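Enquirer: Attaching a predicted model along with its sequence, questions to come.
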Amino acid sequence: MNLRIVQLDDDPRASFPPVMQALADPDGLLAFGGDLSPTRLLNAYRQGIFPWFSEDEPPLWWSPSRRAVFRTDGVHLSSRRRRELRKSALVVRADTCFRRVIEACAHLPRPGQDGGTWITGAMVEAYVELHRLGHAHSIEVFDGGALVGGLYGLAIGRMFCGESMYSAQTGASTVALATLAMRLHAWGWPLIDAQVPNGHTRRLGVETWPRTAYLQALEALRDSDGLPGTWTRDFGEIHASSLARPAQV
């Protein structure tokens, strides 16, 4: 690690360094230390910064030079997937079991993690608290009464900052993402921040934006009227089969 990166003050209200000071290698590393209090986390996301670190590390704060962004009208489902969804019994809800979703994301085996996770116990508790305060939200996919997939993230004005998603049933996380995008688009929310691109999100239509373009979009959305509090009623209950409709036009 480059030891010249900024160590954050203990005061959760203390400012982050300008994001353009983030390192090029590793890309986007901006600062370390501090805590995961709601004040600090919300301040970070409002500036395009997010925490990402392992259990044996201090909090590390990132703002990568290239940002993965979904347009809410741009999540791509293949024709085959849409055909499969026409007969799907999956149902999608919001904010009915946040802790179960984030803990499932934390414990999902992922390539290269060697049994570890960046969603540490401290991270789980921090985002559960943000959920209690009405800032963090879970999108949940059910097959009957069983939770089979989902995602979670933060609402910053009219920007949804996605954190992680998981599937216990093939394609369930994709259903969560596509349903979230459909609902956000109907609400007039244009973008979902996906942080860094990977092969899966690229197949779903994620775009890779320069940091400056992402920050401009965030600045335009972060102070907009959002939807504070629980989303359960406003989100409603959405049948995954509704995702097949565009393919039928």
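Expert: It's in. Numbering: from 1, shown residues only.
Enquirer: When you work out contacts or count neighbours from here on, use the C-alpha atoms and nothing else.
Expert: Fine.
Enquirer: gap between the helix or strand containing His185 and the chain center?
Expert: His185 belongs to helix 172-187 when assigned by DSSP states H and E. For helix 172-187, the separation from the chain centroid amounts to 12 Å (computed by C-alpha atoms, centre = their mean, to the nearest Å).
Enquirer: residue boundaries of the strands in the chain?
Expert: For the chain, applying DSSP state E gives strands covering 6-7, 29-32, 50-51, 60-62, 66-71, 91-94, 136-143, 146-156, 159-167, 191-195, 207-210, 238-239.
Enquirer: quick one, which of the ones you listed is packed in tightest?
Expert: Greatest average neighbour count among those goes to strand 136-143 (a mean of 26), per mean count of other C-alpha atoms under 10 Å.
Enquirer: relative to helix 172-187, how tilted is that one?
Expert: In terms of direction (axes from the mean of the first three to the mean of the last three C-alpha atoms, to 10 degrees), strand 136-143 departs from helix 172-187 by 120 degrees.
Enquirer: Residues contacting strand 136-143, please?
Expert: Contacts with strand 136-143, where a contact means C-alpha atoms under 8 Å, 6 or more residues apart in numbering, come from 89-98, 101, 127-128, 130-131, 147-155, 172-173, 175-176, 180, 230-231.
Enquirer: can you rerun that using 7 Å?
Expert: Defining contact as C-alpha atoms under 7 Å, 6 or more residues apart in numbering, one finds that strand 136-143 is touched by 89-95, 98, 101, 127, 130-131, 147-155, 172, 176.
Enquirer: before we go on, here's another structure to hold up against the first:
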Amino acid sequence: MYYLSPELFFPPVDQANRDGILAVGGDLSPERLLLAYKSGIFPWFENGEPIMWWSPNPRMVLFLDELVVSKSMRNILNRNSFKVNFNQNFRDVIFNCQNIERDGQNGTWITNDMIEAYCKLHELGIAKSVEVWQDEVLVGGLYGIDLGHVFCGESMFSKVSNASKVAFIALVNQLKATNYKLLDCQVYNPHLESLGCREIDRIDFMEILKSK
């Protein structure tokens, strides 16, 4: 494991350990965060821990044409009971991602420092959000890092059934329309798999990330 100095540097991702941890330390400056995502690396740690930088192998991704929208979900979308915005309430989205209760999870990895760091990236046009509304109430959303050809998803939240799926599908449709190559979902979970995401080798992920 590499211990970062103040120098703006990350080791090659193939030096990550078996769990995917590549480095420890550094800071959450916009410059370091952007370098991390461009290098296939992301921060993931909890309050009281040092900053930990990850590059897991395999990598969970969505090839945009492989999005799975169930019949029941299509029916929900056709009802138009949700309104979707992009990049209008970034801070509210990340705050809800921090505070939403999740089954089997105590606490959150989205620290207050993380919120401020990603809000700075949003001000720079790098971090983006999707907001889902129902009856003028923010009920779901997601946020991530936009690299121009790959979108790196960070977290989602849902206060009513299917709201996060609506955000995810809206994002994928927008990415498809603007010729993005991939949605990076970082690590496996069954919810993502149900939407069509799958694991690929880190080498393959890096090839796509480095191509433009």
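Expert: Ah, there it is. Since we're looking at a predicted model, the values are computed, not measured.
Enquirer: ok, for the residue nearest the centre of the first structure, nearest residue in space, not its chain neighbours?
Expert: Per C-alpha atoms, centre = their mean, the C-alpha nearest to the average position across the first structure is that of Gly162, at 1.0 Å. Leaving out its chain neighbours, the residue that sits closest to Gly162 of the first structure by C-alpha to C-alpha, 6 or more residues apart in numbering is Gly153, at 4.3 Å.
Enquirer: do the same with His76 of the first structure
Expert: Using C-alpha to C-alpha, 6+ apart, the closest residue to His76 of the first structure is Leu204 (4.7 Å).
Enquirer: can you tell me how far the counterpart of that neighbour in the second structure sits from Asn173 of the second structure?
Expert: Taking TM-score structural alignment, Leu204 of the first structure has Leu195 as its aligned residue in the second structure. From Leu195 of the second structure across to Asn173 of the second structure, the span is 13 Å (C-alpha to C-alpha, to the nearest Å).
Enquirer: if I pick the counterpart of Pro56 of the second structure in the first structure, what's in contact with it?
Expert: Using TM-score structural alignment, the equivalent of Pro56 of the second structure in the first structure is Pro64. Going by C-alpha under 7 Å, 6+ apart, Pro64 of the first structure touches Asp27, Gly28, Arg211.
Enquirer: Which one of those is nearest to Ser79 of the first structure?
Expert: Arg211 (32.2 Å; C-alpha to C-alpha).
Enquirer: Report the contact partners of the nearest residue to the closest one once chain neighbours are set aside.
Expert: With C-alpha to C-alpha, 6+ apart as the criterion, Arg211 of the first structure has its nearest non-adjacent residue at 4.9 Å, and that residue is Ser65. Neighbouring residues of Ser65 of the first structure by C-alpha under 7 Å, 6+ apart: Asp27, Gly28, Pro210, Arg211.
Enquirer: neighbours around the last one, how many?
Expert: Counted with other C-alpha atoms under 10 Å, residues neighbouring Arg211 of the first structure total 18.
Enquirer: correct me, but it touches Trp62?
Expert: No. Proximity of Arg211 of the first structure to Trp62 does not meet the contact threshold set by C-alpha atoms under 7 Å, at 11.4 Å.
Enquirer: Mind telling me what Glu46 of the second structure corresponds to in the first structure?
Expert: Match for Glu46 of the second structure (TM-score structural alignment): Ser54.
Enquirer: ok so, going back, which of the contacts of Ser65 of the first structure does the second structure keep?
Expert: Counting by both residues aligned by TM-score structural alignment, their matches' C-alpha atoms under 7 Å, those that remain in contact in the second structure are Gly28, Pro210, Arg211.
Enquirer: Not counting its neighbours along the chain, what's nearest Leu209 of the second structure?
Expert: Nearest residue to Leu209 of the second structure, sequence neighbours excluded (C-alpha to C-alpha, 6+ apart): Val150, at 6.8 Å.
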